[in-house]
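In: coordinates for the following, if possible.
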Amino acid sequence: MIEREAHHASVAVVIPYYQRKTALLRRAVESVASQSELTATQVRVIVVDDGSPLPPAGDLAELRLPDHLTIEIVARANGGAGAARNTGIIHALALGCTHLAFLDSDDHWAPSHLSAALSALEDASFYFANSMHDEVPSFSYFKAMKDRRGDGLITGAEAFDLILDECVPHTSQVVYRLAAFADIRFDETMRRTGEDHLFWLTIASRGAALAYSSQIMGHRGSGISIYREALAWDSPTFIPRLLDAFRFRSLVAARFGLTAAQARVNSGHRQRAADEIAFALARRALHSPHTVAREVKQVLRVGPALWRAIAAAIPRLPLIRRRMVNA
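Out: Next comes the predicted model:
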């Protein structure tokens, strides 16, 4: 049983900030300030300015905050969301915080998010909740979560298998005991996808039970999203995102002692990333051949494992296209 300390908690809320629209950060922080049943809990909001073109100070001016909440801005050179979150983690450790929550600067929380998280973390070390994503509950996207109701615990072994297959926790809905995972950091080499997925897998690999709530505890916003911007086929970051996805699956294979079944799941996802890279290169060759040389160089830098996976995908390009169209 984990020692009870919710009533003496000090929660760091790490907000990586890189935006071009005003008022998004203000709404996010106001949702933190509006958290219920936290008067005995110290809340430290750490806004990490990741070289944002729009400074955060304007959104934070004249905010009315409860006595138990403080805000500070930590500035750093642009390094991506993972690097900004790492800066926040280091700062939270220096402050002696007991718990850490993440919140993207364009997202916002339901009023009971933190109190529910602290309650759940009396019996677990890591918590995540459901949220609204484009007006759809995020759990509905995942086969492992769409039929779960209420609150619950997932054992460490089950959690690893679940997260290996699907990146279920949304970063803005994660809260965890900081001391339990004080050494874990986001991989800063993956800036478009995979860095959060690897973080959650690392936690699950340590056998920790994961608490979850199927209640809607937040809403995703519409500000800058490096991931969403890289989803469109014609986006210049479409192939770099897929390269990050391939690297992520390669890191998982190298870092964790996967069972045969887990290795099959992971290699399937890795081949899928290679399939989509092969499709994207073929499409670029047809529609924008002037970009192909640059993108081929990016692929070549990844190494022979990707080259072989792309070669295996070429005979299946019509099937891959149909799959992507229907996704």
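
In: drop to CA atoms for contacts and neighbour counts, all remaining ones
Out: Noted.

In: which stretches of this structure form strands?
Out: For the chain, strands defined by DSSP state E occupy the ranges 10-17, 42-50, 69-76, 99-102, 108-109, 126-133, 136-137, 151-154, 174-177, 210-219.

In: let me know which of those is tucked in deepest.
Out: Stretch with highest mean neighbour count among the strands of the chain: strand 10-17 (a mean of 27; mean count of other CA atoms under 10 Å).

In: what packs against that strand?
Out: Using 3 or more CA pairs under 8 Å, 6 or more residues apart in numbering; DSSP states H and E, the elements in contact with strand 10-17 are strand 42-50, helix 81-95, strand 99-102.

In: just to revisit the earlier point, reformat the strands of the chain as JSON lines; add distance to L242.
Out: Supplementary listing: those in JSON lines, determined by distance: least, CA to CA, whole Å:
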{"stretch": "strand 10-17", "distance to L242": "23"}
{"stretch": "strand 42-50", "distance to L242": "23"}
{"stretch": "strand 69-76", "distance to L242": "27"}
{"stretch": "strand 99-102", "distance to L242": "25"}
{"stretch": "strand 108-109", "distance to L242": "28"}
{"stretch": "strand 126-133", "distance to L242": "22"}
{"stretch": "strand 136-137", "distance to L242": "25"}
{"stretch": "strand 151-154", "distance to L242": "29"}
{"stretch": "strand 174-177", "distance to L242": "25"}
{"stretch": "strand 210-219", "distance to L242": "26"}
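
In: let's see this one next, to set against the first:
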Amino acid sequence: MAKLTVIIPFYQKEPGILGRALASVFAQEFKDFDVIVVDDESPYPADGDIVGLSREERARVRIIRQENAGPGGARNTGLDHVPAQTQFVAFLDSDDTWTPGHLAAAHAAMTGFSADCYFASITGGDEFYYHFGVADLERTEAVERLSDDPLLIEVPGLTQVMLKNWSFLHLSSMVIGRPLFERVRFDAALRLAAEDVLFFCDCVLAARRVVLGGAAGAVRGEGLNIFHGVDNDSPQFLRQQFNTWVALDRLESRFAERPAEVASLRSYKQTARRQALWSQARRLRHRKLPQFDMLARWAMRDPRILASAVELAVGKFSR
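Out: Next up, the predicted model:
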């Protein structure tokens, strides 16, 4: 059985995307892997993108079909079906690709430094402008170099650093060991929100050691994955912001004894409130009713959103 399992959640609306991701998987220098593709009730089925694989490659790909559960739910299904002999799990979004040395670098770093979690850097196009690489952390944070070539670092107080700005982290460049994939799961209810950040934090908290690699291990797709097709004017935007707030609130409970992390999380929670309220103000400007059901649900969990609404209204009228 393979030493490493690749998990790819799949929900796409056009052919060729999964085939491109799989091509980057089978181009890896590290060859001791198998692949689980979770077809999350995709409009375009996963089967169509594996016909171009060789017989040997197809034998290493397992497709699991399920009712739509969102990206977190799809990844959980993959984690629940990892073979007993697997030592590591690597995630790859179906619209992303890996650089050829990604798995080899991850395996070497994790075995060489007894790490349970590894993050490579990731690159992308213009739509990925907010992201930055692992090497950039050395300019602003205290880090410990474990290796110069390849660049490997460890970040003391990683949770505090990532909660200030987690834009150097991405699931497609993440690899975890058995102590994590046996016990940590995504909160599938938080689809289209911050379920990945919650997963990152839970893994970092549970890991013996986390190693970060400076080299790019993945290349991000350009918006082809329709998991992320929600903009500020979408009817789903309010739910997305509520789910983000819920994820941040859960993280705050995990870091209750760490004031710096709590301060960052409370700031993000207030941003989620404001973005949600502005989206409802835009609905009114377009002569649409606010989404009262979702707002009431939010207010039951978080009465502070009412105070935020008053603050925004006062600010608007004062101007």
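
In: on that earlier part again, can you put the helices and strands packed on strand 10-17 of structure 1 in JSON lines and add distance to V175 of structure 1?
Out: As requested, these are exported to JSON lines (distance: least, CA to CA, whole Å):
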{"stretch": "strand 42-50", "distance to V175 of structure 1": "13"}
{"stretch": "helix 81-95", "distance to V175 of structure 1": "12"}
{"stretch": "strand 99-102", "distance to V175 of structure 1": "4"}
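
In: closest one to G257 of structure 1 among these?
Out: helix 81-95 (24.4 Å; CA to CA).

In: what angle sits between the closest one and strand 10-17?
Out: Here helix 81-95 of structure 1 runs at an angle of 150 degrees relative to strand 10-17 (axes from the mean of the first three to the mean of the last three CA atoms, to 10 degrees).

In: list the buried ones in helix 81-95 of structure 1?
Out: With burial defined by 16 or more other CA atoms under 10 Å, the residues of helix 81-95 of structure 1 counted as buried are A81, G82, A83, A84, R85, N86, T87, G88, I89, H91, A92, L93.

In: surely the fifth one is in contact with V48?
Out: Yes. A contact is recorded between R85 of structure 1 and V48 when judged using CA atoms under 8 Å, the distance being 7.5 Å.

In: now for those two: what residues contact both?
Out: Common contact partners of R85 of structure 1 and V48 (CA atoms under 8 Å, 6 or more residues apart in numbering): V14, I15, P16.

In: let's have those in CSV, adding distance to S138 of structure 1.
Out: CSV is the format used below for the shared contacts of R85 and V48 of structure 1 (distance: CA to CA, whole Å):
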residue, distance to S138 of structure 1
V14, 21
I15, 20
P16, 21
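
In: ok, those vs R177 of structure 1, which is closest?
Out: V14 (13.7 Å).

In: look up how far M174 of structure 2 lies from the counterpart of the closest one in structure 2.
Out: Under the alignment by TM-score structural alignment, V14 of structure 1 pairs with I7 in structure 2. I7 of structure 2 is 11 Å from M174 of structure 2, where distance means CA to CA, to the nearest Å.

In: returning to that earlier point: could you measure the match of V14 of structure 1 against P45 of structure 2, distance?
Out: According to CA to CA, I7 of structure 2 stands 16 Å off from P45 of structure 2.
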